[in-house]
Structure formats: structure tokens, C-alpha cells
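Chemist: When you get a sec, could you give me coordinates for this:
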Amino acid sequence: MEGRSRDGIRVAVLAGGFSSEREISLASGEHAVKAIREAGYGAVELLDPSAPGFLAAMEGGSWDVAFIALHGAGGEDGMIQHVLEYLGIPYTGSDAASSVCGADKELSKLLYERAGIPVAKGVALERGQGYDVSAIIEELGRDLFVKPAINGSSYGVSKVADAAQLPAAIERAFDFSDKVLIEQRLVGVEVSEGVLGGEDLTALPVVEIRCPADSEFYDLDVKYVDPTDIHRIPAELAADDYARVQELACRAHRALGCTGFSRSDFIVTDQGPVILETNTIPGMTETSLFPDELRHAGIAFSEACAQLIDIALDRAADGAER
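Modeler: The predicted model follows:
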């Protein structure tokens, strides 16, 4: 990384796309474009994969690196990573295989368990698969969360407190994914933990999420308001729990094979932290959790973006040498 001239590097920031998280992605992309320019890169342009001529613009643009700010389908599921690998363009964040692992909540839970990371008890359903409400309630209890197994940003997530609510919640989740995850609702403090870096990871300050009294959980209506209203950094946790969250977030990052950065969400119960999911491309809007954690760690968002670009270019150089 030392000696690399930033003003000679052409950066394509990819944002928008086709997913239900398009608008959030565009906000992340615009924030990233501003930060990357502040970091001293001379040629930075936002490109939308849903726009006509996108592939031609990528292939013919002589881009040195793609900065991925795509969320949800087409971004976090490995699709754009496969396209960029085919085009021979280095890109930020996790590779295609790790993106697939992170995007599939059922698969990621298996990898968490293998790495010794506590997870919530749950069951997965495939589209078209029959299910027995009574059997699910008997196994998991009545207090549940139902979520799309392959999606992000709380789209299609429902809180269930009664068996009668479960079928509608399942169908709502199927509107966003072909696989649905039903999990026990855990009681505790909701926190999020971002990590940044290559082989040596920096665990950022743990952020506690304090939802307004009129909100049942950290849904879309809550996520993109003024973070000072809902983010408490550092989280008010016992020292052991605080350190454990940071350690487990790094372990989850490595278990999924992530690169550059990730952000994992937890519930800190009376028995300790339990992981909910890992975002391989965290939200990067001005009110998102990851940039807020960076600010409290004293790391400029522009320098974090530059670090992600450096990691991407180093990974490409290492691959070319093999």
C-alpha cells in the first residue's frame, strides 16, 4: 500500500441496483463518492448496475477498482462480485463466495455455530414447503421473529407474539425471499459491531441501539433517522459483554471469510451475546451505524474508504502474482 498514488486511481462507486434496498444503496453510494474524493482520488464516478449500458461502462471505463455500495440482492449476494471478477476489475469488500455465505442467514448460522458463536434457535422454510404452526410454536415458543433468509435492512421482518400472526408473517417474508427464517425472540440489549481491516482487524466501538418507545424493533422507520436519537456509542454494557461482542464480531467476519469490513448485529442476553446476522456491505449513509462507529473511533469515513480500496488493490495484486 505504501507509495500508491491516489490521484492516479480511477474508482467506480457502484450503487442503486435492482434490490428493494435501492434507495438506501444510492444514499450509501453518494456518501462514499464524497468521501473517496475527499481522500484524494482523482477520478470517482457513481455507476448504477440497473442503468442501461452499465456493463459497457464498466468494461470500457479503464477502472482501477470498483467500490461496492450495493445492498441486498445483486450486491451482497455475490452477483456483482462474479461480474467484476469476469471483467477483471478489483473490488472492495468480500469476495463472491463469502458474500453468498453472509447473504444466506441459514448458511451463515451454520458457519457461526461451527466457529463457536452463539445463535438464536430457529427453523428455516423454503418457498412451497408446508409447515405446521403448532409444531413451530411448540419448538420455539410464541415470541418470534420472522425474516427473509436472504435479504437485509429489515424488509419483510415481522415480530410475532401469537400463533395466529405467524402465517401472515411467513407470507410477508416470502415476498422478499424464497427462504424464510423463524427464530426465537431474544430478550436483551440490541447492539451492533463493525470491524475494519485486512488480516489485522480493528474492532470499532460497540453501538447500542435504543429504539423509540413506539417502535417494536430496529426497522426501516428507525434505521434512517438522526443517529443521535437511537445510537448510543459506546454501548452501556458490562465490560466482559462489551469485549465479547467485539471478539465475536471479528470471529464472525473470519468465519464467513469476509474481507475489508463487515458489521454484525447481536442481542446481549443475561447469558451473553447472541449473534443475529452479519452485513458484508454495511450501510454507508450519513446516518448508518458503520460510519457512526468510525466517527466515534476517530477514523474518518474517507480514510476507511481509502483503506478498503487499498485492500482491494492489494488482493488483486496478490492474485495476479500467484
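Chemist: Going by C-alpha atoms from here, please, whenever you check contacts or count neighbours.
Modeler: OK.
Chemist: Work out the gap between stretch 49-66 and the centre of the chain.
Modeler: Distance, stretch centre to chain centre, for stretch 49-66: 24 Å (CA atoms, centre = their mean, to the nearest Å).
Chemist: Need the residues that contact it.
Modeler: 9-18, 47-48, 87, 89-92, 309, 312-313 (CA atoms under 8 Å, 6 or more residues apart in numbering).
Chemist: Could you list which of those residues belong to strands?
Modeler: Residues of those located in strands (DSSP state E): 10, 11, 12, 13, 14, 47.
Chemist: Scan these and report the most crowded one.
Modeler: residue 14 (28 neighbours; other CA atoms under 10 Å).
Chemist: Touching, it and residue 33? I think so.
Modeler: No - using CA atoms under 8 Å, residue 14 makes no contact with residue 33, being 9.6 Å away.
Chemist: The stretch 101-250 of the chain: helices as residue ranges?
Modeler: Taking DSSP state H, counting those that start in this stretch as the test, the helices found in the stretch 101-250 of the chain are 105-114, 133-140, 166-174, 220-223, 239-255.
Chemist: will you turn the ones you listed into CSV that also has mean neighbour count?
Modeler: Below are those laid out as CSV (neighbours: other CA atoms under 10 Å):
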stretch, mean neighbour count
helix 105-114, 19
helix 133-140, 14
helix 166-174, 20
helix 220-223, 15
helix 239-255, 20
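Chemist: Proceed likewise with the subsequent sequence, for comparison:
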Amino acid sequence: MGGNSAEREVSLSSGEAVYNALKNQGINCFKFDWSGDNLDQLWAQKFDKALIVLHGRGGEDGAIQQQLENRQLAYTGSDSSASKQCMNKASTKAIWTKHNLPLADSVTTSVGQIVPEIDFPLPWAVKPILEGSSIGISKVEDKTQLDSALKIAFQYDDTVLIEQWIEGDEYTVSILNGKALPVIQIKVKRGFYDYESKYHSNDTQYLCPCELSNADEQKLQKIAIQAFTAINAKTWGRVDFILDQNNTPYLLEINTVPGMTVHSLVPMAAKAAGLSFDELVLAIIND
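Modeler: Model (predicted):
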């Protein structure tokens, strides 16, 4: 838990919750706060398996997974290769495109590059390709706002995704051991589902049941499984969507180490499926 990414605070909360769940079930475990340069302290300890709740870079991009693989140590979730691809929004979209999955139009640009011609309509979402939790994302409603949005995104990454902004309702599908859990609809009071809405706002609403018809919910679950499988993700994760006014779904992104805090969506979906938080943690670690 912890890490040195922009999501450190959330990861510490996730780690505390997961640690307590393991202790509740009599599992011999310890917390390890990875600060980015203290892994020698981890290798000095004996353990059978690492439960990874490191969000963002270092924990969700394959880095810690690769370190564990190098030492032939077991861990939860997707392997280093899949994690690396899932963390990169551009790579993820490229793979999903090959599998004919529903996506908004987009282009990428990097620091020092001329922005490619954008042939899809405003508004646009501008987002760093390697950040999670909606960090660094801006909505561009006029072309004059693009430079400012790029400047914000480039604070977090050298490469940025410019994507057609789809107006609609946000939904998320949690995956656990090959099955899609009940869909959650996310309703925010301010703008879009950004970092503040995710972790600090008490006004954000999470609807489960999600108010979709059974057919539409099953459609989202099916696409989520396809998206999860296409990227070779494993064990658990979360796939995020927007549905436009015509109920047409668009994939947003995949999270291979989603939040496990009191505000988090995977525990909420698991509860709707009849799994307690403790049971969810056990299902993740026992895969």
C-alpha cells in the first residue's frame, strides 16, 4: 500500500481496510508502505503472497508486479505485462479497438509535439495517459481552452490523450474471478466524476441497482468481461463506461487495482452480489 503516485492517500486507505479484513479472518499478515525506494525492507520479510492495493504508477503499471515476478513471489491481480498495458490509456484503447469494442474517438500528443488534427466534435476530454482517479483531466468546450488543458495534463505525464467528450451517465462494472458484479451508476453533483467526487464528496450518488433494464445491464457486463479479457487482466478489476442519451455504451478505462476504501465501488458491487468486504478480500487473495 502507499506508493509514491498521485493516488498515495487513497492507497493507504485501501491498504488499511484490506489489512483489517485479513486480520478479521485470522490471516497472518502485515502492512507494507512502499515509498518507492524501500523494497529491500519487504524482501527481508517472509510472506506467501502479496495483496497489491497500490493505486496508480508503481502499483498499477506493472512495476511492483515485475519486482515480485523477478523473485518468483505470488501476488494478487493482473501480471506485469497486462498491468502495464491497462495503465496506459492509449495502449488500452489500441487493444480494445482491435477487438471492436465501443470507444470514443481520440488522438494522442506528447510534450513538444504539434497536436494532431482533431476531426471529432467538441467538447473534448484531455487526460494524461498514465494517471488514474481522474487526475489531470480537463473538459475542453472551446478550442481556446486546449492549451490550458494540455498544460494541466502535462504536469502528470509527457503523453496526453485528447478524446471526444461523451455526454451521458457514468457506469462501472466490477470484475471478480471471471464474473461481472452488479453494475453501479454514478451520479455527480459537480461536472464529472473527478478526484474530488470520488474520494471527498458526500454528494456523489452510487446507484445499485443501477436503474438500467436487465438487458442493458447484461450488455454492459458482457462488454466489461470482453474488455477485461482482451487486455489479459486477471482476478479482479473495474471497467468504466459512459452511456450517451441513446444508451450507447462507450468504454472509458480499466482499473486493475481499484480502490478498496469506504467510498470505493468494487466493495459496493460485491455487497450487492452478497459478498461482505471480508469475503471480497478473501476471494481476491485466494484466486
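Chemist: Can you calculate the TM-score here?
Modeler: Aligned and superposed, the two chains score 0.95 in TM-score terms (TM-score structural alignment, normalised by the length of structure 2); 286 aligned residues with a CA RMSD of 1.5 Å.
Chemist: quick one: which of the ones in strands among the contacts of stretch 49-66 of structure 1 is nearest residue 271 of structure 1?
Modeler: residue 14 (40.6 Å; CA to CA).
Chemist: intersection of neighbour lists for residue 14 and residue 33 of structure 1?
Modeler: Joint contacts of residue 14 of structure 1 and residue 33 (CA under 8 Å, 6+ apart) are residue 46.
Chemist: corresponding residue for residue 42 of structure 2 in structure 1?
Modeler: Aligned counterpart of residue 42 of structure 2 in structure 1: residue 58 (TM-score structural alignment).
Chemist: Just after the helix or strand harbouring that match, pick out the following helix or strand.
Modeler: Assigned by DSSP states H and E, residue 58 of structure 1 belongs to helix 54-60. Per DSSP H and E, the first helix or strand lying C-terminal to helix 54-60 of structure 1 is strand 65-68.
Chemist: Have a look at how far, on average, that following strand is from structure 2.
Modeler: After superposition onto structure 2, the mean distance of strand 65-68 of structure 1 to its aligned counterpart is 0.5 Å, using mean CA distance after the TM-score superposition for structure 1.
Chemist: Assess the claim that residue 250 of structure 2 and residue 243 are in contact.
Modeler: Yes - at 6.3 Å, residue 250 of structure 2 and residue 243 qualify as touching, with contact defined as CA under 8 Å.
Chemist: Which one of the two is surrounded by more residues?
Modeler: residue 250 (21 against 17).
Chemist: Can you give me the distance of the residue in structure 1 that the more buried one lines up against to residue 210 of structure 1?
Modeler: For residue 250 of structure 2, the aligned residue in structure 1 is residue 274 (criterion: TM-score structural alignment). According to CA to CA, to the nearest Å, residue 274 of structure 1 stands 17 Å off from residue 210 of structure 1.
Chemist: same thing with residue 299 of structure 1?
Modeler: Note on residue 299 of structure 1: its distance to residue 210 of structure 1, by CA to CA, is 23 Å.
Chemist: Also residue 181 of structure 1?
Modeler: On the measure of CA to CA, residue 181 of structure 1 and residue 210 of structure 1 end up 24 Å apart.
Chemist: more crowded one of the two?
Modeler: residue 181 (23 against 19).
Chemist: Which residues are in contact with the more buried one?
Modeler: 105, 106, 122, 123, 124, 125, 146, 147, 148, 149.
Chemist: of those, buried ones?
Modeler: Taking 16 or more other CA atoms under 10 Å as the criterion, what is buried in the contacts of residue 181 of structure 1 is 105, 106, 122, 124, 125, 146, 147, 148, 149.
Chemist: okay, those residues in CSV with distance to residue 138 of structure 1 next?
Modeler: Below are these laid out as CSV (distance: CA to CA, whole Å):
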residue, distance to residue 138 of structure 1
105, 22
106, 20
122, 12
124, 15
125, 16
146, 16
147, 19
148, 21
149, 21
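Chemist: Counterpart of residue 217 of structure 1 over in structure 2?
Modeler: Using TM-score structural alignment, residue 217 of structure 1 sits opposite residue 192 in structure 2.
Chemist: Same check on residue 34 of structure 1?
Modeler: In structure 2, residue 34 of structure 1 lands on residue 20 (TM-score structural alignment).
Chemist: Show me where the stretch 101-250 of structure 2 has its strands.
Modeler: 106-110, 124-128, 138-140, 159-164, 169-176, 179-180, 184-187, 205-207, 236-243, 249-255 (DSSP state E, counting those that start in this stretch).
Chemist: Strand 236-243 and the last one, what's the angle between them?
Modeler: Okay, so that is strand 249-255 of structure 2. Inter-element angle recorded for strand 249-255 of structure 2 and strand 236-243: 150 degrees (by axes from the mean of the first three to the mean of the last three CA atoms, to 10 degrees).
Chemist: Now do strand 249-255 of structure 2: everything it contacts.
Modeler: 60, 86-87, 89, 92, 101-104, 132, 220, 228, 237-244.
Chemist: who's in contact with the nearest residue to residue 134 of structure 1 once chain neighbours are set aside?
Modeler: Nearest residue to residue 134 of structure 1 in three dimensions, chain neighbours excluded: residue 163, at 7.6 Å (CA to CA, 6 or more residues apart in numbering). Taking CA under 8 Å, 6+ apart as the criterion, residue 163 of structure 1 is in contact with 133, 134, 137, 142.
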